[in-house]
Structures are given as C-alpha cells and as structure tokens.
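Enquirer: After the sequence you'll find the predicted model.
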Amino acid sequence: KSLKLLASVRSAGRKIKFRGESLEVEELIPSSFKGVDLAFFSAGGGRSKEYALKAVESGALVIDNSSAFRMDEEVPLVVPEINPEQAFRHQGLIANPNCSTIQMVVALNPIHRAANIRRVVVSTYQAVSGAGASAMEELKQQLRAWARNEPMEQEVFPAQIAFNLLPHIDVFMENGYTREEMKMVEETRKIMNAPEMRISATCVRVPVLRAHSEAVWVETEKGLSETEARCLFEEAPGIVVRDDRSDGGYPTPWDVAETQETYVGRIRKDLSHPSGLTFWVVADQLYKGAALNAIQIAEVLRQGEQESMTSKNGE
C-alpha cells in the first residue's frame, strides 16, 4: 500500500508530511493513475473533467470533491449518514457534495425520515476558507490594515470582507440565485431522493476563517414538537446537539472548527407556521464538508467489500 500525491506542475516537487513521512508531490499527467486503486480529486471542476475519467479508465475508483459530476444521473452523490447504499452503484466515479449541502442534509435527514419535509428555506453564513487559502489571507490582511489605519486591499472577493457580509458566493444565474445557492437546491433533492422538495437558499460570505453556519427553516407534512425534533437530532449519526437556552449554549464556528461532527442548536417551533421548525447548523466545511465525507465514502465501500468477503467465506 502506498500514497501518491498529484498536482499541477506548479506544485510538483513540493514536500508534504504525512504520518511522519515526507512525500513529494508529483506532476499530474494522464499516466499518473497506473496502478492506483483509489483516487481522491480535489483540484477543481476543470481538473476533474480532464482527468477523472482517465483515472477510471486506468482502473481507479474516483471520489471527486468538485461539482463536475454531481448532477450526472449516472454518478452517485453520497453522504454516508443518508444514502450510503448509493455508493455501491458507482461505475468508477462517486461525487462528493457541496460543503454547505452536506451539513444541511445531515441535519435534514432525521427530520425528513420522521415527518417528510415539504419545504426548506436556508440562509448560510460561510467562512472565507471556502474560497481557498488566498481568501483567508485576504481577510487577515484587511484586518491588519484596519488595525494600522491603512487602506484595505481586495482581490479575491468582489467587496471588502473584513467587518462585512457578502450575499454573493459563486456566479449569478439567470433566475437571480447564485450557483452556490442552486447547488444546495439541486444536490439536496438528489441526495435525499426528494425531487419535489421545495428549497430556497441564500448564501452569504462572512468574515470567519473556518466553519460554515446555517439558519434552516423547514415545513413538514407531519408536525413535530421541539422535544421530538431534538430527540431525532440526538439519535442521528454524525450530529451533536448543543441546544441549551443560555449564553453560549449553541454551536458557533469558532468552537466547531477542526471538529468532525455536524452541530445543531437553537431548535424551536416556527411561530408563523403550525408545521414549521427552525434550527441552527454549524460544521467545519473543510472536514465534514469535504475531506471527511470523502473518506467516509471510501470507508463505506471498504466495509461493504469486507462484509461481502465474510459472507462468501461463510457459505
């Protein structure tokens, strides 16, 4: 067993430490996947479109973090807490959902299974790390400039991000929504196998370094009490409930950063709708929203293979 790191020629030769070992990044070329069993793609949709199918043709199973194949009907879109069985219908390629979608559907799933969600309205508060390392550095530089009473420079974001909110993530679509917002709509329906679910999203970039937060409102077919909803969240895999009605008794991005779970708090009945429920969801989008979910998909497949082998040996 071995680990190979692949990237563009610009990053080739870079050394990365893993489990005490220094690994050198190799240049990504069409023949890079010879002898590779499992390939994680996290280099953007363009690279995935160019190389993912080449990797599959070479015999690798590809788990892709980009949006390139998510809405392809032939490609499973998997969140292991929700639809692990979909991973086994892969044809060499499995898509990892959008980070904001993942944490929301993890929270929606127990409610949907118990009470059938009809409608979802979500507002997201997304950390700058979702836009990459350069975005994090831009926020830090703007904060330093403010502290020194110097002009703030901006390159990554369309407006100043320090001390500001930007209701604009990804490009605007013809319907007035952004691509990020439409990802949440379309991916949620696919993951939850709920094509008729009505969903509206507003995605906002906030001056936080890490971990995305979401205010979620749902309308259910069957009414749920606060207590019932809280119990469903507490029993659901991957969820930690932090819902004390006191100062600090709720999840925040600062507390959740570098953790693996999806945190739910501020659980309450909606005052404007008899079947409405409102809650607050926070997760580290670099862990559960990306890398961790991809690893969990691989673990689901490995466990399935082991169970299959055990079953055959027992026959």
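Expert: That came in fine, so what should we check first?

Enquirer: make it CA atoms for all contacts and neighbour counts henceforth
Expert: OK.

Enquirer: ok, then the element right after the strand or helix carrying residue 50?
Expert: Secondary structure assigned from DSSP states H and E places residue 50 in helix 45-57. Sequence order places strand 61-64 as the next helix or strand after helix 45-57, per DSSP H and E.

Enquirer: Shouldn't residue 142 be within a strand?
Expert: No. Looking at residue 142 with DSSP: H, G, I helix; E, B strand; the rest coil, it is helix, so not inside a strand.

Enquirer: That one contacts residue 152, correct?
Expert: Yes. Taking contacts as CA atoms under 8 Å, residue 142 lies within contact range of residue 152: 5.1 Å.

Enquirer: Between these two, which contacts overlap?
Expert: Common contacts of residue 142 and residue 152, defined by CA atoms under 8 Å, 6 or more residues apart in numbering, comprise residue 160.

Enquirer: the more surrounded of the two?
Expert: Legend: neighbour count by other CA atoms under 10 Å for residue 142 and residue 152, higher for residue 142 (20 against 16).

Enquirer: got another, please set it beside the one above:
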Amino acid sequence: MSYNVAVVGATGNVGREMMNILDEREFPVKEVFAIASRRSVGMEVSFGDKTLKCQDLATFDFSRCDFALLSAGGDVSKEWAPKIAKTGCVVIDNSSAWRYDMDVPLIVPEVNADAVAGFRKKNIIANPNCSTAQLVVALKPLHDAATIKRVVVDTYQSVSGAGKEAMDELWNQTKGIYVTDAPTPEVFTKQIAFNVIPHIDVFLDDGFTKEEWKMVAETKKILDPKIKLVATCVRVPVFVGHSEAVNIEFENPISAQEAREILREAPGVLVIDKREDGGYITPVECVGDFATYVSRIREDPTVENGLSLWVVSDNLRKGAALNTVQIAELLINRGLIEKRA
C-alpha cells in the first residue's frame, strides 16, 4: 500500500531533509507534494531522482493526502495544522506549536511509541525539539534500567537549528574575518564565527531561555514527569550536528560498563566509546546519519549512582526530519492509518 505525502515548508533546511529521508528509507510513497508559501510557488526541490515544483499552501487540497509533514514554523502550524487535520490528512508537525497540547501526542518512536495511539483527538502529532529528541533516545534505556532522578545537560547546538539564514551568517562571518571585515550579527545576538553564544530562543522571567524550558517540559512529557532536568543551551559555530554533555543521577546503581552494554542494544543508538585519542564522535562525523551517538560514558564520583555521557546527532535528521518520517512509519506499521480513497 502506498500513500500520498505533502511536505509543508519544502524549501527549508528540514523540508528538504524530509524529502531526502522519505526517499532514502523507501517510504511507501504514491506521490509527494512540495508545499510552500506563495512567494516560493514554482521553486524546484528534489525528491530522489525527481524534481518537484512547490505548490501554494493557501490553495492546496490536503484531502488528497494521507500525511502532511509540517516544517514551516510555529505561526504557520498554529493556523494550518487544524485546517489540514480536518480534511482527514494526518499532520505530523515539527514546530513547537502543538508539543504541549495534552490532546496532541509528542512522539519519539524509540522512546514512547505507544503514546501515538491518541493522535485521532486532533489528528495532529508533534515532533519534539531537536535537542530533546536525541537526549531522550539516549536516556530511555538507562531510565528503564536504573530509574533517572535528575539530569543536567549542556547543549552545543549547530547554527542549522536556526535555519538557512543562520547558516549563511556563520559562513559570511567566517569568510569576512579572514579578509578583515568586521562581523555584523543579524540572525544571532552576537558574532557566531569563532565564538559561542549561551542564548537560544527568548529569555524567560526565571533567567532560563525558552529552549532550555522546552527540554525540561518535553523530556517530562515524552519520558517521565518525575525526572528533574536543568539545561544550558549554547549556540556554537558548527553548521550541522548538535552535541550534548549529559550528567545523570539515578535512583539505583548502574556502572559505566553496564550503561555501555545497555546503550549498545538500544534502538536508535550507536556507542562509539574508546578511551583513546579520537575514540568518540563529533558533529562533523554524525552528519547524514540516522543514529544518536553516545561517547565518553563514565561514572560521576561526585554523586551516588551518577553517570556522564557525550551525545551527538544530526539535528536536521533525528532532531527533525527523520523523527517526523519515523512517526509516519510508526502509524503505518501499527495499522493506525489506512490509505484514503
């Protein structure tokens, strides 16, 4: 059985990656439609060996489709996801617009696949924040084994998480520095080239940023509301690939070797952990891969039952496009969606 799929936001970083992953994973596609805003109508995007022309979001008939994969920003999703869902087309949304709605499942298939069963309440499924997705993939098997009490995570997030303009800014600033042009921040609050910025999304009243709050709220919704988590989210001059330094405190004893063995068997995880020069994964090496990589697994001697990990993943893939496609696959594999007439 094959399905019609609309990719909304097809000209963006994540939209293009959705096209690539649908093709790479041989998703059972009958027809793919590239959907964008009116100003991008007619723009060409690739799907496998085909070239698709973008169609107008405002006029496209979503009743023709079984799935709509949305990556067009929160404002667009708030307006259009309910409209699309009412046509009977299942919406899988990559923005933050629906993540905290109690009637919308927030899904990472390796972690909480069973929660997808409630999607018919609004016919919308939410994709988590990129930094949360890779984190919970690594946490889930360890939580099952020893019960996590508290997590302290510091993220090192690539500029692609802020969109194409952010990638262009890093590129232009880097080139400019070499020819003595002073960098001019436009997308970011400060120079990003050869720098790090401890600020992602807006500041909240308590001093945390919304990105940091998202990691707390989403981990609780996806994994366990009892887990205490605190995050510091940092933008780094890397084009693609998010990294996280993760410190975990457990209720029950767990050794580094036990954690290593558990993670090696966990779905979606690849362990690269040699205690030698280069025996770990960096963002450059994860680009284009599906896995969440875990390295530097070690015991934390400062707390009882503590571990520290290094977690790396392609944020455009597992953090966005791949997870979206995996959710669609989950619905098909569990028989929760039938092809529409």
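Expert: Noted; the coordinates are in hand. The model shown is predicted, which means the values in this text are computed figures rather than measured ones.

Enquirer: Any idea what the TM-score comes out to?
Expert: TM-score for the superposed pair, counting by TM-score structural alignment, normalised by the length of structure 1: 0.95. Supporting figures: 308 aligned residues with a CA RMSD of 1.5 Å.

Enquirer: In contact with the counterpart of residue 179 of structure 1 in structure 2, which residues?
Expert: Using TM-score structural alignment, the partner of residue 179 of structure 1 in structure 2 is residue 210. Counting by CA under 8 Å, 6+ apart, residue 210 of structure 2 touches 200, 201, 202, 203, 204.

Enquirer: can you rerun that using 10 Å?
Expert: Taking CA atoms under 10 Å, 6 or more residues apart in numbering, we find residue 210 of structure 2 in contact with 199, 200, 201, 202, 203, 204, 216, 233.

Enquirer: now that we have these, which one has the most neighbours?
Expert: residue 233 (25 neighbours).

Enquirer: My guess is it contacts residue 211. True?
Expert: Yes. With contacts counted by CA atoms under 10 Å, residue 233 of structure 2 reaches residue 211, the gap being 6.9 Å.

Enquirer: Now do the buried residues in stretch 55-64 of structure 1.
Expert: Across stretch 55-64 of structure 1, burial judged by 16 or more other CA atoms under 10 Å covers 55, 56, 58, 59, 60, 61, 62, 63, 64.

Enquirer: if we can go back for a sec, which of the contacts of residue 210 of structure 2 fall within helices?
Expert: The members of the contacts of residue 210 of structure 2 that map onto helices under DSSP state H are residue 216.

Enquirer: For residue 233 and residue 211 of structure 2, list the residues in contact with both.
Expert: 131, 199, 200, 201.

Enquirer: can you tell me which two in those residues are farthest apart?
Expert: 131 and 199 (13.9 Å; CA to CA).

Enquirer: shared neighbours of those two, anything?
Expert: The contact lists of residue 131 of structure 2 and residue 199 share 211, 212, 233, where a contact means CA under 10 Å, 6+ apart.

Enquirer: could I get those residues as TSV with distance to residue 55 of structure 2?
Expert: Shown next, in TSV, are these (distance: CA to CA, whole Å):
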residue	distance to residue 55 of structure 2
211	32
212	35
233	36
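
Enquirer: Which single one of the residues you listed is nearest to residue 164 of structure 2?
Expert: residue 211 (18.7 Å).

Enquirer: Can you tell me the SS state at the closest one?
Expert: helix.

Enquirer: same deal with residue 218 of structure 1?
Expert: From three-state DSSP, the assignment for residue 218 of structure 1 is strand.

Enquirer: Which residue in structure 2 occupies the aligned position of it?
Expert: Using TM-score structural alignment, residue 218 of structure 1 sits opposite residue 248 in structure 2.

Enquirer: Quick check: chain neighbours aside, which residue is closest to its match?
Expert: residue 151 (4.6 Å; CA to CA, 6 or more residues apart in numbering).

Enquirer: which residue lines up with that neighbour in structure 1?
Expert: Match for residue 151 of structure 2 (TM-score structural alignment): residue 120.

Enquirer: just to revisit the earlier point, could you measure from the residue nearest to residue 248 of structure 2 over to residue 144 of structure 2?
Expert: 15 Å (CA to CA, to the nearest Å).

Enquirer: who has more neighbours, these two?
Expert: residue 151 (21 against 10).

Enquirer: Now do the same contact list for the more buried one.
Expert: Counted by CA under 10 Å, 6+ apart, residue 151 of structure 2 has contacts 139, 216, 227-231, 246-250, 306-308.

Enquirer: Tell me the buried residues within the residues you listed.
Expert: Using 16+ other CA under 10 Å, the buried ones in these are 139, 216, 227-229, 231, 246-250, 306-308.

Enquirer: Now render these as JSON lines, adding distance to residue 61 of structure 2.
Expert: Below are those laid out as JSON lines (distance: CA to CA, whole Å):
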{"residue": "139", "distance to residue 61 of structure 2": "40"}
{"residue": "216", "distance to residue 61 of structure 2": "37"}
{"residue": "227", "distance to residue 61 of structure 2": "43"}
{"residue": "228", "distance to residue 61 of structure 2": "44"}
{"residue": "229", "distance to residue 61 of structure 2": "42"}
{"residue": "231", "distance to residue 61 of structure 2": "41"}
{"residue": "246", "distance to residue 61 of structure 2": "44"}
{"residue": "247", "distance to residue 61 of structure 2": "47"}
{"residue": "248", "distance to residue 61 of structure 2": "47"}
{"residue": "249", "distance to residue 61 of structure 2": "50"}
{"residue": "250", "distance to residue 61 of structure 2": "50"}
{"residue": "306", "distance to residue 61 of structure 2": "53"}
{"residue": "307", "distance to residue 61 of structure 2": "51"}
{"residue": "308", "distance to residue 61 of structure 2": "49"}
